[in-house]
Each structure stands twice: as C-alpha cells, then as structure tokens.
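Trainee: next comes the sequence, and after it the predicted model I'd like to discuss.
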Amino acid sequence: MTNVATSEPVSVWQLGGPLLEGPVWVARDAALWFVDIKSHKIHRFDPQSDSPRSWDAPGQIGFVLPIEAGGFVAGLQSGLAKFDERDGSFLPIVAPEPDLPGNRLNDATVDPQGRLWFGSMDDAEADATGTIYRLGADSVCVPTSPRVSITNGPALSPDGRTLYHVDTLGGIVYACDVDEAGMLVNRREFARIPNEDGYPDGPAVDAEGCVWIGLYKGWSVRRYSPAGELLETVRFPVSAITKIAFGGPDLKTVFATTANKHCSVIELESEPHAGDLFRFTVDVPGLPGTLIREGV
C-alpha cells in the first residue's frame, strides 16, 4: 500500500485564495465544491468545463456538503445553513455555539448513515473552544469530542466505524470508534506530527482505509495506513495544503486545496501558486461521497 501517487501536483485553478478548504467531490454534479474561508466564497470546479463558478457567502464559511433532497449544508461562522446554488440563498438551520461568538465552523464530513459531522474552532487560533459535533435528526448539535483550539476533519473509515479528527495545533490525529448511538468512544492517538514537519490539517480516507493528511506549512500531503504507519509523502510546490478530496469518475483524481494567508510578500514571490486548487492522480481510489439525509 505504498507509492500510490502517479503524478505530480499541478495547479488547475489559479485563485490565490487566503484559505481554500473543504474540498468535496459531488457525483451528481460531476464537480468539486470547496470554499475560501477568509474571502467568504463558495467555489465549484468542473474538470470537464472551462467555466468554474463562485458564490458569495454571508461570512466566513468552512464547508459545503450536499443534501440528498437538493442543495447543500453550509458551515458558516454563525452556524449551519442551507445553501441553494440556484439563487445563492442561505437559510439558517441551527447555531451550535451562540455563546462562543469568537468561534467559527471549519471542516465536516457525512457518514454512511447520512449524518453530518462537523467541527468548530477559535477563529483567533488560540483558545481551546473548538469541538466535533454530530447533527441530530432534530437539528440538535451533539458535541462528541474534547475541546481544542483548531479542529480539523472529521473523516471516516470505509465501514464508517472509525472516525478520525485532528488537533491541528497539538499536532495529533485521533481515531475514535463510532458507537450505535452515534457517539465517539475509545479515542486514541492515531498519529503525531511534530510542528517542525507542518501542522496536520484536513484528513481524507481512501478505499484501502488509508488516511491522507494535508500539512499546513509542511509542503506536502501524507498517507498513513489504518494502523497509523506513514506510507507516503506527496510533495507540493506550496507550503500550506489544507485538505484533499478524491474525484473524477473513478475517484482516482485527487484535488487539493491550499492557502496563502500565512505568506509574506517575499514568501509569495517564491510560492506564486499558494492559495490555488491543485490536482494529481493516484492508483487507489477514494470513497464515494454520502449525501446528508438527517437533521435538515
């Protein structure tokens, strides 16, 4: 299960965004959706078209994930909202942390049962106020993890029984079991990444159950075995890789979001593609995406 990358990462959309995040392949659109948190943008990239699209969000936005009945759930600083791409509208669903105005939502995934899992974080990236939530059938946000400053993930194993989430500043990727009630149990350290190697950002899981971790300020994406063994490192020409997503008809095209908000003017000269959308190919596919069926 090593050396699965078959091409070098190349920039496919020169956005120069401060903080691209949350890539997700939406099969019904045959397109990649992702966000620029700091620019308050939603982006759609169709690999077969030269006409990518963008929408304005009403504030910082951490993710958009598709709903089975149509449209998307958007993770805004103010809370969860339904986003309708047809008219660009946002309809509030629930605010999980009305008592924490300095927090925002950051990353998310959907489990095989159609349940939304998402994280919050301190927008100042200092206080341990972020946690991982599950959206319940009654639109109640259920906290499932201890508090940290910056959450990333979650991501799920192919069988949906193991959930991975990241304490970015702590440099730790955790694995948890998902019990029958939809709660996280048996939390354990899956991988630890020293800060000098980069900060672990968004995780994604492939069909072999291997966990891919984007490294912020680490110039790379790492692939770990289900046992937490480092298998492969894919190097990038930019320093901050926030997350990957598997796409294309065979789920063997990897899209990677990147950032440049940390770069000085001099650093931007040496990283002209920082903040772009990248693409490379692999010989082990990702997992098919699941549509949100609960809580919306």
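Mentor: It's in. Remember, predicted model here, so these are calculated numbers, not experimental data.
Trainee: every contact and neighbour count from this point should use C-alpha atoms.
Mentor: OK.
Trainee: and the gap between the nearest residue to residue 255 once chain neighbours are set aside and residue 93?
Mentor: Nearest non-adjacent residue to residue 255, counting by C-alpha to C-alpha, 6 or more residues apart in numbering: residue 279, 4.5 Å away. According to C-alpha to C-alpha, to the nearest Å, residue 279 and residue 93 sit 33 Å apart.
Trainee: and the comparison structure, right after this:
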Amino acid sequence: MALSEPQSVLPVQATLGEGPVWVAREQALWFVDIKSHQVHRFDPATGDHRSFAAPEQVGWVLPSDDGQFLAGLKTGVARFDAETGEFTSLRDPEPDLPGNRLNDATVDAAGRVWFGTMDDGEEAATGCLWCLDGGEVRASGLPPVTITNGPAISPDGRTLYHTDTLGRLIHAVPMNDDGTLGSARVFAEIAEEDGWPDGCVCDAEGFLWSGLWGGWRARRYAPDGSIAQEVRFPVANITKIAFGGPDLTTAYATTARKGLDEAVLAGQPLAGNLFAFDAGVAGIPGSVARLR
C-alpha cells in the first residue's frame, strides 16, 4: 500500500495539537491545542479555519447527537456550542483529583464516549479510562496509568485499544455489546528509540494507527500487533491520526511543539502544524456521542 508524504495543511503551530476528529455532517476536521486552550475547525475544501477559546485545557471535542459537541476540559466533560463558543460543564469524573485533566477520547457505535484522564504533571499514576454512557459516567475498570491515550475501537466493535504512553504499551481489551470490558492484553510495545505511543485510531481494515511522540512517525499495526507500515514526518511529535475527506482516505495528523526549545524548533519549523497524507485505506465512519 503506497502512502503519500505528509504535507503541512494548516500552520497553527500548536503547543499541543491533539484530538483530530472528522465531523461528517460538516465535512470538516475538528481538533484542539490543549495547552493553548484552543478548539480548531478546518474545512479542507475551502481552507476555512476557525478557532474557539476554551476556558481551560481542552483535550478533545466530539460531535453529539443534538447537533453540537461534547468537550473534554481539564475539570471534566462539558457541552460545547459551536454557534456561541460557550462551554457548559456536565460531569467531573474525578473531583478528588484536581491535578488530573482529561486527555483523549473516542465514540463507539452505540454512542458511548470513552475518555481518559492523566496526571497533568505527568508523574503520578492517577490516569483512568472512563465511559460516558447516555449522560452517566462510569469507570472502565482498567488499571490506572500516568498518561492514558487512545482510546480506539475496532471496526467490529469487539476490541478497545488503550494506550499507556509512559509505559510505551498499547493494550487490546475485549468489549461486550453492553460496553463492559474484559481483561486487557498487551497489543504492542514501543521500543525506547521509537518514542512514546500517543493517540490511536483504527482503519476500516482493522489496522491500528498510532502517533509516536518523539518518534518522527505514525505507525500502522496489523490486528496481530505486528508493524505493517510507518509514515515519516518532518517533525518529531506526532500526536494522533484521523481519517477524513469524502471517502475517508485522507489521514490528518496533529503535532506538537511542547518540550522543544528554540534551537530544536529551528530544525522543525513545521512543528505543531496540522498535516495530511493519502492513507491508501479508508477510516471508519465516525459515530456521534449519545447524550441520553
């Protein structure tokens, strides 16, 4: 499968670009800059770019079934109205952990939102995976880690992938129809010289794509956990891939400038930008978050 070279398509120079999601009803890509408290919308057909100020760190935005969005703020899940730019708090899963923040999320076919938390200082193992199911938040039951990432759902809805970034591990977890989870197993382990696994997403063939922080690449894993392909970037910190475009074969990648000093950035002038490349395979049509 031939892959095109990633090209910078939006020069946002994000401190911590994350959470790309293709919103089919708008034919637009939404993503965030966590540390700059920004939500971005990009229409690749017209080049139109809009940004919205969030009240605090924002880990993700996802389309919801009321025509608006849910957002993962530092202090919990919120409603986001793209017409007014207003955020309204809904649920704080960890009021006893003020040092945590929400980090990454996905929606399964039933409209359940799977989202992780992490220690904002990136030291304590206080990050957990949660499920927002019809407006109620419940724990996933998976063990805590310092930085949760992913999660991603297989095309058949039977496997949830969950990333332990600092542990350099991606886990595969059986998922039942009711959203309960089985026992996690190690799906892939990333070598130290290859960086840290960041956000991940599945394509329509059941392969898993993971951004590699500090690895200068995104990696495609086969369902058995073997490395199928790699896409090299001109920047070090690849955070997450999303499939978009009319046929869902354009791969968009968020990147980050966080942790890079001026000397390093001089050699990576495109760091923090939004990239795109032809993935040669389609993604999975996105689901919308179910609020009830």
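Mentor: Alright, I've got the coordinates. Just so it is clear, the model here is predicted, and its values are computed rather than measured.
Trainee: which bit of the first structure covers stretch 18-25 of the second structure?
Mentor: With TM-score structural alignment applied, stretch 18-25 of the second structure matches the range 21-28 in the first structure.
Trainee: and residue 256 of the first structure, how far from residue 293 of the first structure?
Mentor: Applying C-alpha to C-alpha, the value for residue 256 of the first structure to residue 293 of the first structure is 26 Å.
Trainee: okay, the two: which has more neighbours?
Mentor: Applying other C-alpha atoms under 10 Å to residue 256 of the first structure and residue 293 shows that residue 256 carries more neighbours, namely 29 against 18.
Trainee: thought the more buried one was touching residue 245?
Mentor: Yes: assessed by C-alpha atoms under 8 Å, residue 256 of the first structure is found in contact with residue 245 at 6.6 Å.
Trainee: shared neighbours, the two?
Mentor: residue 23 (C-alpha atoms under 8 Å, 6 or more residues apart in numbering).
Trainee: if we can go back for a sec, so how far is residue 30 of the second structure from whatever residue of the second structure lines up with the residue nearest to residue 255 of the first structure?
Mentor: In the second structure, residue 279 of the first structure lines up with residue 276, judged by TM-score structural alignment. Plainly put, residue 276 of the second structure is 14 Å away from residue 30 of the second structure if you go by C-alpha to C-alpha.
Trainee: these two - which one has more neighbours?
Mentor: A count of neighbours by other C-alpha under 10 Å puts residue 30 above the other of residue 276 of the second structure and residue 30, at 25 against 21.
Trainee: rewinding a little: list the contacts of the match of residue 279 of the first structure.
Mentor: Counting by C-alpha under 8 Å, 6+ apart, residue 276 of the second structure makes contact with 6, 7, 8, 9, 250, 251, 252, 253.
Trainee: repeat that with 10 Å
Mentor: By C-alpha atoms under 10 Å, 6 or more residues apart in numbering, the contact set of residue 276 of the second structure is 4-10, 241-244, 250-254.
Trainee: and residue 124 of the second structure, how many neighbours does it have?
Mentor: Applying other C-alpha under 10 Å, we find 15 residues neighbouring residue 124 of the second structure.
Trainee: look up how far residue 151 of the first structure lies from the counterpart of it in the first structure.
Mentor: Aligned counterpart of residue 124 of the second structure in the first structure: residue 127 (TM-score structural alignment). Separation of residue 127 of the first structure from residue 151 of the first structure (C-alpha to C-alpha): 12 Å.
Trainee: can you list residues touching both of these two?
Mentor: residue 121.
Trainee: just the buried members of the contacts of residue 276 of the second structure?
Mentor: Buried members of the contacts of residue 276 of the second structure, counted by 16 or more other C-alpha atoms under 10 Å: 6-10, 241-244, 250-254.
Trainee: which one of these is nearest residue 55 of the second structure?
Mentor: Lowest distance from residue 55 of the second structure to these (C-alpha to C-alpha) belongs to residue 254, with 21.2 Å.
Trainee: hang on, isn't the closest one packed against residue 31?
Mentor: Yes: using C-alpha atoms under 10 Å, residue 254 of the second structure is in contact with residue 31, at 7.8 Å.
Trainee: residues shared between the contacts of those two?
Mentor: 17, 18, 19, 20, 240, 242, 274.
Trainee: which of the residues you listed tops the neighbour count?
Mentor: residue 17 (33 neighbours).
Trainee: if we ignore the residues flanking it in sequence, what's nearest that residue?
Mentor: Going by C-alpha to C-alpha, 6+ apart, residue 17 of the second structure has residue 33 as its nearest residue, at 4.4 Å.
Trainee: okay, now that neighbour: neighbour count?
Mentor: When counting by other C-alpha under 10 Å, one arrives at 28 neighbours for residue 33 of the second structure.
Trainee: how about residue 281 of the second structure?
Mentor: Neighbours of residue 281 of the second structure (other C-alpha under 10 Å): 19.
Trainee: returning to what we had before: shared neighbours, residue 276 and residue 30 of the second structure?
Mentor: Counting by C-alpha under 10 Å, 6+ apart, the contacts common to residue 276 of the second structure and residue 30 are residue 242.
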